[in-house]
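Enquirer: Got a sequence here, can you build the structure:
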Amino acid sequence: MRTLILILVVCVISFASCKKAAYLTDDGLHSEYVDMSTYDYLKSHPNGMFDTLLLIVDHFGLKNELNSAKTFWAPSDYSIKRFFKLKEALLKEENENAEYTFDQFLSDIEVDSLRAYIYSDAQHTLSTANTSYTHLNNGTSIDGFAYNKQKQPQGQWSYQDIYYLYYIKVRGEADQTAPDGSIRVDRNDQADVRVLCQTTGIKTNTGTVINVLNNYHTFIADFNESGESGPLIEDLENGLRFTYAVSFKAASSYSGATVTVPSAWIAETFALEADEIPSMIRNSIAFGAVEPNGTFNTNYTASAPGHWFSADGTVVPWGDNARLFSEFMPASWTFSIGQYPNRSAVGDTYTIKQALEYTNRSNKKLRVEFVFNVRIN
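Expert: Predicted coordinates:
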């Protein structure tokens, strides 16, 4: 069978007035081949999703190098904008009246930062991925990359095995992978940075395979070495508590940060195998928010399993009182924490709490709590 493009749609659905449109219409199978060069394909995107990326390519004179690449892990303009806003905010911390121009932005980028996404050795895509890491070498000063595929929980919409592709920056020792591709973070190690691909396997007529990275990836910055010291870990009478310091910029979008929690510790607490826990969540393992009064709230108000929180850490629906959300992705052991647009200011702090609860075969209730102390920069 011909390899098909796996399109992983990551979007916000608008319920504004609309009518049934093309996305509900079956217009046949799509080919992964495009009769254009890599550069021209990116330039031809109807929504200009790579226009800024190509300005950076042109700045460094890498058009021919890009066209001759075997694999390009393509960051979208959303990713580049996130990095631009990060650099701009750092400048304004020193001088609030300073203006950060695109020319300054270009001068702050090193050529190897762009080459960290370009590989000339082979085509790397979902069809070549294993659930274990495939390590990569791009021949630059920014090294330590890998990729893998991860099996997704069976959904009602498909009885076939579905895998997502991840581009990975290894931090410290490489995380261990379970047979399904999910990760296990060692107790004394930092979690690797795993970037989900939203589209994979586009093949151009110059021999490049393009894997488009998730829009929530921050260009370059996600691959910088982190100075995180890890969470504060405390023993509870019936489990563990992880406390994380999280910070992100005030924004007019739902942006924030991600936190990957150590599956090995959680599995040990519950006396279970790490790779069996994700499928148990929302079944025999309950996921909920811990309200300020201690109530365990399993009613989800954000994408399940997840919650919106008010300024004091109370679970609220999306709306007037919402400040932060926290959504858990069990397959990758990752929390996505973000903000309600234009509702927080620099210096605001919040504490939100969530937990997993499991009643074991001895009828003992065990709990792993996650506390996120969030600061808006």
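Enquirer: can we go C-alpha only for contacts and neighbour counts from here?
Expert: OK.
Enquirer: SS state for the spatially closest residue to residue 8 that is not a sequence neighbour?
Expert: Counting by CA to CA, 6 or more residues apart in numbering, residue 8 lies nearest to residue 198, which is 4.5 Å off, once chain neighbours are set aside. Applying DSSP: H, G, I helix; E, B strand; the rest coil to residue 198 yields a three-state assignment of strand.
Enquirer: helices or strands next to the helix ranked longest in the chain in the packing?
Expert: When the chain is parsed with DSSP state H, its longest helix is helix 77-94. In terms of contacts (3 or more CA pairs under 8 Å, 6 or more residues apart in numbering; DSSP states H and E), helix 77-94 is packed against helix 51-59.
Enquirer: Which of the residues in the very next helix or strand once past the helix it packs on are classified as buried?
Expert: Scanning forward in sequence from helix 51-59 by DSSP states H and E, the next helix or strand is helix 63-68. Applying a neighbour-count criterion of 16 or more other CA atoms under 10 Å, one finds 63, 66, 67, 68 buried in helix 63-68.
Enquirer: I'd like to know which elements helix 63-68 is packed against.
Expert: Where contact means 3+ CA pairs under 8 Å, 6+ apart, helix 63-68 is packed against helix 38-43.
Enquirer: To compare with the earlier structure, here is another sequence to fold:
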Amino acid sequence: MKKIIHTTVLFGALVMFFCSCKRDDYFIGGSKHNAKVDMTTYDYLKSNSQGLFDTLLLLVDAAGVKEKINKPGISFFAPTDYSINGYLNKRVAEEQNIDPFRKWTIDSMIKYELPKFRDSIDAYIVGESIDYSTMTQNGKLFGTMLPGSQVVVSYEETRDPALGYNPNVSTIPRIVYYTFLFGPIAPPIVAQNIPSTLGKRERVQTSGIQSNSGMIHVLNNQHTLFFRK
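Expert: The predicted structure is shown next:
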């Protein structure tokens, strides 16, 4: 069985998108890539040179949900293996509150939580293609494939130097955020103002990848699977 990776992976993500590249390009690790890939969403994730999605795809295969992330016309906000590792760490802490010798591994997850994964992966899938032309600063409300759940997808300017802002450059970089809502919210929607009690806000570290089957947006490595707090 493949292990969850622990190598630090640096993503340029699109923070310099408007500063120096065409709309068809994006940045990973400082190198420019074409945002259109001639493969399915599953195959694109599998082809990642750092193995950033190996454990995710292990769960996808075990749960039999490959067709969900490859469904034509959807947007998949993919969690990385770091997100799964973070979830496992939280589950270990919960189990050890009961018995300090208990563990919770990927094997435990496959044995006991595949139905949960099979359903919850739908929270990462929006049933339409979301690209930069459909995004706004304040965010738009979308339904996910998980019945009754909604998210706000926003494309926000940032003045954070760690996210690519440079006061010497006239263009302000923009970042995609994916906010999973715990319940309905009243309009008007302003993504940055959604309190943590109403939604879990996650930065997208790589966005706007167009596969043969849909759009791919990769959530940041600090995200915890299932939007666990």
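Enquirer: Would you pull the TM-score for this pair?
Expert: Comparison of the two superposed chains (TM-score structural alignment, normalised by the length of structure 2) gives a TM-score of 0.76, and 199 aligned residues with a CA RMSD of 2.7 Å.
Enquirer: Translate the residue nearest to residue 8 of structure 1 into the numbering of structure 2.
Expert: Aligning on TM-score structural alignment places residue 198 of structure 1 opposite residue 205 in structure 2.
Enquirer: Against residue 149 of structure 2, how distant is that match?
Expert: 23 Å (CA to CA, to the nearest Å).
Enquirer: quick revisit: so what's the residue count around the residue nearest to residue 8 of structure 1?
Expert: A count of neighbours around residue 198 of structure 1, defined by other CA atoms under 10 Å, yields 18.
Enquirer: Do I have it right that it meets residue 212?
Expert: Yes. Here residue 198 of structure 1 reaches residue 212: they are 5.8 Å apart, a contact under CA atoms under 8 Å.
Enquirer: For residue 137 of structure 2, give me its contacts.
Expert: Applying CA atoms under 8 Å, 6 or more residues apart in numbering to residue 137 of structure 2 gives the contacts 154, 155, 156, 157.
Enquirer: Over to residue 66 of structure 2?
Expert: For residue 66 of structure 2, the contact set (CA under 8 Å, 6+ apart) comprises 42, 60.
Enquirer: now do residue 24 of structure 2
Expert: In this structure, residue 24 of structure 2 makes contact with 34, 35, 36, judged by CA under 8 Å, 6+ apart.
Enquirer: how much space between residue 115 of structure 1 and residue 138 of structure 1?
Expert: In this view, residue 115 of structure 1 and residue 138 of structure 1 are 7 Å apart by CA to CA.
Enquirer: Between the contacts of residue 137 of structure 2, which sits nearest residue 107 of structure 2?
Expert: For the contacts of residue 137 of structure 2, the minimum distance to residue 107 of structure 2 (CA to CA) is 35.4 Å, reached by residue 154.
Enquirer: Can I take it that residue 325 of structure 1 is in a strand?
Expert: Yes. Judged by three-state DSSP, residue 325 of structure 1 forms part of a strand.
Enquirer: Map it across to structure 2 for me.
Expert: Alignment note: residue 325 of structure 1 maps to a gap in structure 2; criterion TM-score structural alignment.
Enquirer: What count of nearby residues applies to residue 325 of structure 1?
Expert: Residue 325 of structure 1: 26 neighbours (other CA under 10 Å).
Enquirer: just residue 81 of structure 1 next, same as before
Expert: There are 16 residues near residue 81 of structure 1, going by other CA under 10 Å.
Enquirer: That one pairs with which position in structure 2?
Expert: Taking TM-score structural alignment as the criterion, the aligned counterpart of residue 81 of structure 1 in structure 2 is residue 85.
Enquirer: Please consider this matter closed, and thank you.
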